[in-house]
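Colleague: no FASTA, just this:
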């Protein structure tokens, strides 16, 4: 009787082990023609700037792939940073731009991100802006 129980348990354990294995599926081959978005820089440091000064910066990018690159969406980390971007498809070896504007009315240090979503193989890409805004000098009345 013990032999029957032992053999049954071994068979059940073997069946469970066989069923637990994941089926093997062939891996998808990467698209050799897929677009690749390449930025000239990923981080821009404004340094120390005055309150109310120009908080604009243009991040330039290139399509290093073969198929057209399409930027689908751009999201900034907060409402103090606004981004505009090239909406037309960017052909092979052509360039586009993500224009970032930081609200320099906010005093103090800042680090903000802008995330770029596209059809590129290296999607998404995160751009960073940083710096310090110091209070503008007060004008004295004569």
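Modeller: Cool, got the structure. None of these values were measured; they are calculated from a predicted model.

Colleague: Please make it C-alpha for all contacts and neighbour counts, starting now.
Modeller: Fine.

Colleague: Check this protein and tell me which residue is nearest its centre.
Modeller: The centroid of the chain falls nearest to residue 125 when counting by Cα atoms, centre = their mean (2.7 Å).

Colleague: residues in contact with that one?
Modeller: Neighbouring residues of residue 125 by Cα atoms under 8 Å, 6 or more residues apart in numbering: 115-117.

Colleague: Could you do residue 118 as well?
Modeller: Residue 118 sits next to 69-73, 124 when contact means Cα under 8 Å, 6+ apart.

Colleague: ok so, going back, in strands, which of the contacts of residue 125 appear?
Modeller: Those of the contacts of residue 125 mapping onto strands are 115-117, per DSSP state E.

Colleague: can you pick the most crowded of those residues?
Modeller: Taking other Cα atoms under 10 Å as the neighbour criterion, residue 116 ranks highest of the ones in strands among the contacts of residue 125 with 20 neighbours.

Colleague: Was I right to think that residue contacts residue 70?
Modeller: No: in this structure, residue 116 is not within contact of residue 70 by Cα atoms under 8 Å, at 10.5 Å.

Colleague: element containing the closest residue in space to residue 78 that isn't next to it in sequence, please.
Modeller: Spatial nearest neighbour of residue 78, excluding adjacent residues (Cα to Cα, 6 or more residues apart in numbering): residue 112 at 7.5 Å. Residue 112 is part of strand 108-118 when elements are defined by DSSP states H and E.

Colleague: another structure for you, compare them:
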């Protein structure tokens, strides 16, 4: 009885270990984006971060959270199969913000080997152009 229980436990541990080897892996084409200089007249800018599942199990993004409310990430919701690509589109909205330089981060949580990845955006918003009245 003890031998059977021991063998069953070894079998369970072996199966668990073998299944744990398969894991998703997230690889981004880039982890930062510089918007450069843009005007407060057009305060919304967007960029796309593309990633590939370089692992051997389906990749699931659980959440993508920005460091502030002026930055909105939108990401691929369905599982990404091994070898396939997904995207995280990031929109920065400078409406109501002071002109100047900014740097924001987006924390991406997934089931990949590296569970947390940070993406960064930066840029410089210049003041609105003022129109003068001709008298």
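Modeller: Yes, it's here. Source: prediction; values computed, not measured.

Colleague: Residue 59 of the second structure maps to what in the first structure?
Modeller: Counting by TM-score structural alignment, residue 59 of the second structure lines up with residue 69 in the first structure.

Colleague: and that match, how many neighbours?
Modeller: Close neighbours of residue 69 of the first structure, defined as other Cα under 10 Å, add up to 27.

Colleague: Test my guess that it contacts residue 36.
Modeller: Yes: between residue 69 of the first structure and residue 36 there is a contact under Cα under 8 Å: 7.3 Å.

Colleague: Give me the three-state assignment for residue 45 of the first structure.
Modeller: strand (DSSP: H, G, I helix; E, B strand; the rest coil).

Colleague: Identify the residues contacting it.
Modeller: 129-131.

Colleague: Which position in the second structure pairs with it?
Modeller: Aligned partner of residue 45 of the first structure by TM-score structural alignment: residue 34.

Colleague: I'd say residue 39 of the second structure and residue 123 touch.
Modeller: No: between residue 39 of the second structure and residue 123 there is no contact under Cα under 8 Å: 10.7 Å.

Colleague: picking up where we left off before, residue in the second structure matching the residue nearest to the centre of the first structure?
Modeller: Residue correspondence to the second structure (TM-score structural alignment): residue 125 of the first structure is matched to residue 117.

Colleague: distance of the residue nearest to residue 64 of the second structure when sequence neighbours are not counted from residue 6 of the second structure?
Modeller: Nearest residue to residue 64 of the second structure in three dimensions, chain neighbours excluded: residue 108, at 4.4 Å (Cα to Cα, 6+ apart). Using Cα to Cα, to the nearest Å, residue 108 of the second structure is found at 41 Å from residue 6 of the second structure.

Colleague: try residue 82 of the second structure
Modeller: Distance, residue 82 of the second structure to residue 6 of the second structure, using Cα to Cα: 36 Å.

Colleague: more neighbours, those two?
Modeller: A count of neighbours by other Cα under 10 Å puts residue 82 above the other of residue 82 of the second structure and residue 6, at 18 against 11.

Colleague: Residue in the first structure paired with the more buried one?
Modeller: Here residue 82 of the second structure is matched to residue 92 in the first structure, going by TM-score structural alignment.

Colleague: Next one: that match from residue 70 of the first structure, what distance?
Modeller: The spacing between residue 92 of the first structure and residue 70 of the first structure, counted by Cα to Cα, is 11 Å.

Colleague: Same question for residue 87 of the first structure.
Modeller: 7 Å.

Colleague: Would you state the strands of the first structure in chain order?
Modeller: Using DSSP E, strands in the first structure cover 37-39, 43-50, 56-63, 71-76, 81-85, 95-102, 108-118, 125-134.

Colleague: Let me have those strands in JSON lines, extended by distance to residue 29 of the first structure.
Modeller: Listed next are those as JSON lines, based on distance: least, Cα to Cα, whole Å:
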{"stretch": "strand 37-39", "distance to residue 29 of the first structure": "20"}
{"stretch": "strand 43-50", "distance to residue 29 of the first structure": "32"}
{"stretch": "strand 56-63", "distance to residue 29 of the first structure": "21"}
{"stretch": "strand 71-76", "distance to residue 29 of the first structure": "23"}
{"stretch": "strand 81-85", "distance to residue 29 of the first structure": "30"}
{"stretch": "strand 95-102", "distance to residue 29 of the first structure": "27"}
{"stretch": "strand 108-118", "distance to residue 29 of the first structure": "20"}
{"stretch": "strand 125-134", "distance to residue 29 of the first structure": "22"}
